[in-house]
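Undergrad: Structure for the following, please:
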Amino acid sequence: MALHKDGWGHDVTAADAAAVARLDGAILAYCGMRVDIGDRMKTVFEADAEMPMALAAKTAFLKMFATAKMDAAAAKTHAQLSAVIAAGETTARERAHAGALGHYVAGDLGAACDAWEAILIDHPRDLFAIKLAQLNRFYLGQPSAMRGGIARALHGWSEAMPGYGYLLGSYAFALEEAGHYPEAERHGRRAIEIDPTDIWAAHAVAHVMEMQGHSGQGYGWLDVLKGEWAGVHNFKHHAHWHRALFALDLGLHDDVLDIHDRDIWTEVAGDYLDISNAASLLWRLEEEGVDVGDRWAPVAALSAERVEEHALVFATCHFAMALAGDGGDGEGHADALDRLEAAQAAHMRAHPDTTFAHVWRAAGAAIVKAVRASRAGRPGEAVDHLLPARAEILRIGGSHAQRDVFERLLLSAALADGRDALARALISERLAARPEERWTLACCRALDTGEVRADGATATA
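TA: Predicted structure coming up:
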């Protein structure tokens, strides 16, 4: 093997330049969330089975599935990478990626992010490191760090470089989560001008509109762009989830159910993000008194298969939500929920220093208990679990929009339990951010009139 340049000017240890070019294409496909990432990676390994950066990419891609089976495959691939590095000459950057991935495979997301961001000090054009750091800062609930990591790399880029639009879209999302809305929208719109299929940028702009309560504008933005997503993998379901949230805020319940059935819970749905999309949307609909029929059942069935996974607390909380939601009383899948809580507690004791353990202890366990209590008709218990952990919910990761389902749960439970002072304070806080949010205004009216259902559901029609 020899050194060859990749599309960003880095030295890459590889059999030939053609293999490096194929890896460049796979990384760009990852950034574009394209459905052909796997096929592209196969062609990379056909050209060079031992390229260190290809093994690094494969390790990361396997880890992103967030399942026990894929975690094991990621660890195996990382061992291959480590063996290749030990056996021959490699670059400092390649060795640094191997080190970062070692932390990732071991479940220490913070150390992995620190390592990727250290790579960016010397290699600010390392788009793969940028994306991996962003993904994991996102699931650490660290928006300011997510923004700063990309901002420190901007000086190395120009519009002529491959993936420049993906850089802008990533920065747009980081800016939005950190609360810099005008700048986020500007960068996101520029990324879409460069590439209308860039769904991460499209979703970043949608987040800006969501956080400011611009539901009509947000629905229209995504409705125009949805035709560009034919080549996008399951992440397009999440973009449609945002469309559904906008429709929900506009009171278009039939449209929300239609989006769920056609664009969110499709025949290929099933990964943790699909489950999270469906569970949080169905939960919100039922909060508004909408009959969702039998839509919980397939989401709960898949969640029941994943109760012993320990990749992301964010995912585990949504598995619990699906299990509690199906049946309507919190006990329809009591055995699976019991197994989920027991498995996480056991994992936390056995692996106390992993990111999952720290976050589960701080917020995850309380969220799951609150979800169960809420659906079982014990709203006071839900409040007692969730309110003390509220400041730590950020740590489960996900976006502000995704975590808001737990904020809504707290308010619904406070209303149902007759904790009027707390409910009014939570309503005041929500309306200060989004004065015209339809559901919150309905909660305010229900509180003023005393028309609150025992389960906390609030009519918003």
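
Undergrad: Could you use CA atoms for every contact and neighbour count after this?
TA: Will do.

Undergrad: helix/strand/coil for the residue nearest to residue 358 when sequence neighbours are not counted?
TA: Spatial nearest neighbour of residue 358, chain neighbours left out: residue 352 (7.1 Å); criterion: CA to CA, 6 or more residues apart in numbering. Secondary structure assignment for residue 352 (DSSP: H, G, I helix; E, B strand; the rest coil): coil.

Undergrad: Pull the number of nearby residues for residue 352.
TA: Neighbourhood size, residue 352 [other CA atoms under 10 Å]: 14.

Undergrad: Now do the same contact list for the closest residue to residue 326 other than its chain neighbours.
TA: Using CA to CA, 6+ apart and skipping residues adjacent in sequence, the residue nearest residue 326 is residue 296, 5.0 Å away. Counting by CA atoms under 8 Å, 6 or more residues apart in numbering, residue 296 makes contact with 279, 282, 322, 325-326.

Undergrad: Give me the distance between the residue nearest to residue 358 and residue 344.
TA: Distance, residue 352 to residue 344, by CA to CA, to the nearest Å: 11 Å.

Undergrad: for residue 382, same thing?
TA: Taking CA to CA, one finds residue 382 at 19 Å from residue 344.

Undergrad: Also this sequence, please, to line up against the first:
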Amino acid sequence: MNRDRYGLPLTTTSDRAAAYYREGVDCMLSAWHGAEDAFDKAIAEDPTFALAHVGRARLHQLNMEGGNARALAAQARELAAGATSREKGHVEVIAAAIEGKPKLAVSGAEAHLEEYPRDAQVLSMLLGAFGLYAFSGRADHDAAKLAICERHASHYGEDWWFLGYLGWSHTEAGNLSIGRRLSERAMELRSANANTAHGLSHAMFEQGDMAAGRQFLSQWMPAHDRKSFLHGHLAWHVALTLLDAGDLDGALAIYEQHIKPAGRPYPPLNIFTDGASLLWRLALAGQTGLEAHWRDVAAYGEKYFPQAGAHFADLHFALAAAITGNNALEARLAQLEARAADGKLLPGQAAIDLCRGIRAFAQGDNAKAIRLLEPALAELTRIGGSHAQRELWEDTLIVAYMRAGHGDRAARRISARLDRRPSARDEAWSRQAQRS
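TA: Here you go, the predicted structure:
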């Protein structure tokens, strides 16, 4: 019988289909270009291979090709009727996520992993900054990611994919030295692994080791296929290190070369949130002349996220709409209020207050921005994403403090951050706060 790389049986009699499937899974787990082609080849070799269909469906979902994703997931369900119980459960978890049933996907994944802990693709669905736990609205999602990794660690040993995600989960849970060590070990096991390069970048960022992060990525990225879906986001990490060093022109050049919407082969959620957040950070740092870029990002958001639903995108939609000053933000806030009333806005009222606070800040009403943002930050983790991504809202509050003449409050916030992580930018802001 054919098996996947983790020794789990595959219901296909085609050795070639199984080999292409293993290649596709490894590309997905390493965030490396080639998964689409590999799954397509697996399906061509064996059109009845359910797991190849649902793997391809997941890639369609990431690229916001919803119709294709749902069609292939439905086909995978039909094909799985003749497969093993493990494969049936695997298909059901991924299909639930594709069909917009995140709670069912989470509970299904947790139960599935109790019986099949080495089903790495199912485990991967729960993890990461954009995984099911992160976007669940839970305040403890960082702890949940680490807990499920540790629960199943004995089944993986020195597996390159697992160590990478275990390391990143430690990093996001605040165990920085452990997270960095595990991430470095995973890179030793497989250097062609963008997911672990990403996790290692986060560890360096959280430790305040910006120069090391920039050096690591500058040496590693040239060998990374630019069509791989994390390439633009890794460039965003380089830009963060340049912002910390005060190199605004360098950070803007990264945006223009790697991130701005221009036919990029990356998932729309990455393109939109990376673009909006980097432009906002540049504006906070004093960069001018960004108007054309903001119009591009706003148009991209309206194209790919025209209605409220993906709350992390909605919060970044607020950034672009607030800066461009169009009426789209009012409509989006009304949609968010309706979702909150129906219990469908997973982060709850905090998400709405963060959007309103951003709008007040963009309008120059720093007092109102402070009133909205300050209490909402206590619930900030509920919006998902990583620590590095969520820091934008605290950055905005700090600048609002200084613009409103509350240098003492800004200084306290900055001091707490400097106690956790050295930062050249925060040190500069601390000096500015003491003068304001």
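
Undergrad: TM-score of the superposition?
TA: With the length set by TM-score structural alignment, normalised by the length of the second structure, the two chains reach a TM-score of 0.90; 427 aligned residues with a CA RMSD of 2.3 Å.

Undergrad: Between residue 382 and residue 344 of the first structure, point out the one with more neighbours.
TA: residue 382 (27 against 23).

Undergrad: Kindly state which residue of the second structure is aligned to the more buried one.
TA: Correspondence of residue 382 of the first structure to the second structure, assessed by TM-score structural alignment: residue 369.

Undergrad: Can you tell me the SS state at the counterpart of residue 34 of the first structure in the second structure?
TA: In the second structure, residue 34 of the first structure lines up with residue 32, judged by TM-score structural alignment. Three-state assignment for residue 32 of the second structure (three-state DSSP): coil.

Undergrad: hang on, isn't residue 32 of the second structure packed against residue 221?
TA: No: using CA atoms under 8 Å, residue 32 of the second structure is not in contact with residue 221, being 11.9 Å away.

Undergrad: Same list (the contacts of residue 296 of the first structure) but as CSV, adding secondary structure, distance to residue 149 of the first structure and neighbour count.
TA: Putting these into CSV (DSSP: H, G, I helix; E, B strand; the rest coil; distance: CA to CA, whole Å; neighbours: other CA atoms under 10 Å) gives the following:
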residue, secondary structure, distance to residue 149 of the first structure, neighbour count
279, helix, 31, 28
282, helix, 35, 25
322, helix, 34, 31
325, helix, 38, 29
326, coil, 40, 23
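
Undergrad: Closest one of these to residue 399 of the first structure?
TA: Ranked by distance to residue 399 of the first structure (CA to CA), these are led by residue 279 at 15.4 Å.

Undergrad: Residue in the second structure paired with that closest one?
TA: Under the alignment (TM-score structural alignment), residue 279 of the first structure maps onto residue 276 of the second structure.

Undergrad: Excluding residues flanking it in the chain, which one is nearest the match of residue 382 of the first structure?
TA: residue 357 (4.4 Å).

Undergrad: ok, now which ones touch the one you found?
TA: If you count contacts by CA under 8 Å, 6+ apart, residue 357 of the second structure has them with 368-373.

Undergrad: of those residues, buried ones?
TA: Buried members of the contacts of residue 357 of the second structure, scored by 16 or more other CA atoms under 10 Å, are 368-370, 372-373.

Undergrad: Widest-spaced pair of these?
TA: Most distant of those, by CA to CA, are 368 and 373, 8.5 Å apart.

Undergrad: how close does the match of residue 279 of the first structure sit to residue 264 of the second structure?
TA: For residue 276 of the second structure, the distance to residue 264 of the second structure equals 15 Å [CA to CA].

Undergrad: Next: residue 235 of the second structure.
TA: Relative to residue 264 of the second structure, residue 235 of the second structure is positioned 13 Å away (CA to CA).

Undergrad: And for residue 323 of the second structure?
TA: Separation of residue 323 of the second structure from residue 264 of the second structure (CA to CA): 23 Å.

Undergrad: any idea what residue 242 of the first structure aligns with in the second structure?
TA: By TM-score structural alignment, residue 242 of the first structure lines up with residue 237.

Undergrad: In which helix or strand does its match reside?
TA: Secondary structure assignment for residue 237 of the second structure, by DSSP states H and E: helix 231-244.
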